[in-house]
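Novice: okay, structure incoming, though there's no sequence with it:
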């Protein structure tokens, strides 16, 4: 998975599955643009991603998760529920604001 933390008023943690980086998915009026600029170039394993998510949750962060592995990490860390998962072209994604 790739991870990038954006620093602003509050942190935004962007996580995507490695195979989705650089791709764009469209379905009707919905669009997912999994850009390297937003999701970064820092590759992490599941354990590292879970640690980043849990630490960022303590900082009142927002989360943008794209792909099966990234969304599963969000569910496993307790940041999102399965009810909060959406899909575009079969690609799961979730947004969370704590």
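Specialist: Arrived safely, thanks for sending. Note that this is a predicted model, so its numbers are computed, not measured.
Novice: C-alpha only now, for contacts and for neighbours.
Specialist: Will do.
Novice: could you tell me the end-to-end distance of stretch 39-52?
Specialist: 14 Å (CA to CA, to the nearest Å).
Novice: starting at the chain centroid, how far to that stretch?
Specialist: From the chain centre to the centre of stretch 39-52 is a distance of 10 Å (CA atoms, centre = their mean, to the nearest Å).
Novice: take the one below as the second:
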């Protein structure tokens, strides 16, 4: 069963930011020299508690800002209708996307 690191952070403005990261990309760093793009998946920033896909979905539903890192995490966002697959950044096999929900 796929496991995810799930971290919930409340911003000073009162927004909820959720980071969901595939367990297998934790502590990896990749750099694309041509594009000048780097993804560093550090436990100090992305680490939270380990949870299931259901835990990740439940946490994402309550978030204002979402950062999904890893193939499985990004695919959750796509299936939930929050992520356009064309907007996903991929650097040397690690996918990442940031989502901002707006309420009017």
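Specialist: Received, thanks. Just so it is clear, the structure is predicted and the values come from calculations on it, not from any experiment.
Novice: just give the TM-score of the two.
Specialist: In this superposition the chains share a TM-score of 0.88, using TM-score structural alignment, normalised by the length of the first structure; 94 aligned residues with a CA RMSD of 1.1 Å.
Novice: what is the corresponding segment of the second structure for the longest strand seen in the first structure?
Specialist: In the first structure, assigned by DSSP state E, the strand with the most residues is strand 91-97. The aligned range for strand 91-97 of the first structure in the second structure is 94-100, by TM-score structural alignment.
Novice: mean deviation, the matching stretch versus the first structure?
Specialist: On superposition with the first structure, the mean distance recorded for stretch 94-100 of the second structure (mean CA distance after the TM-score superposition for the first structure) is 1.0 Å.
Novice: that stretch: which residues count as buried?
Specialist: For stretch 94-100 of the second structure, the neighbour count (16 or more other CA atoms under 10 Å) marks 94-99 as buried.
Novice: kindly report the same for stretch 17-31 of the first structure.
Specialist: Result for stretch 17-31 of the first structure [16+ other CA under 10 Å]: buried residues 17-18, 20-21.
Novice: just stretch 52-64 of the first structure next, same as before
Specialist: In stretch 52-64 of the first structure, counting by 16+ other CA under 10 Å, buried: 52-53, 56-57, 61-64.
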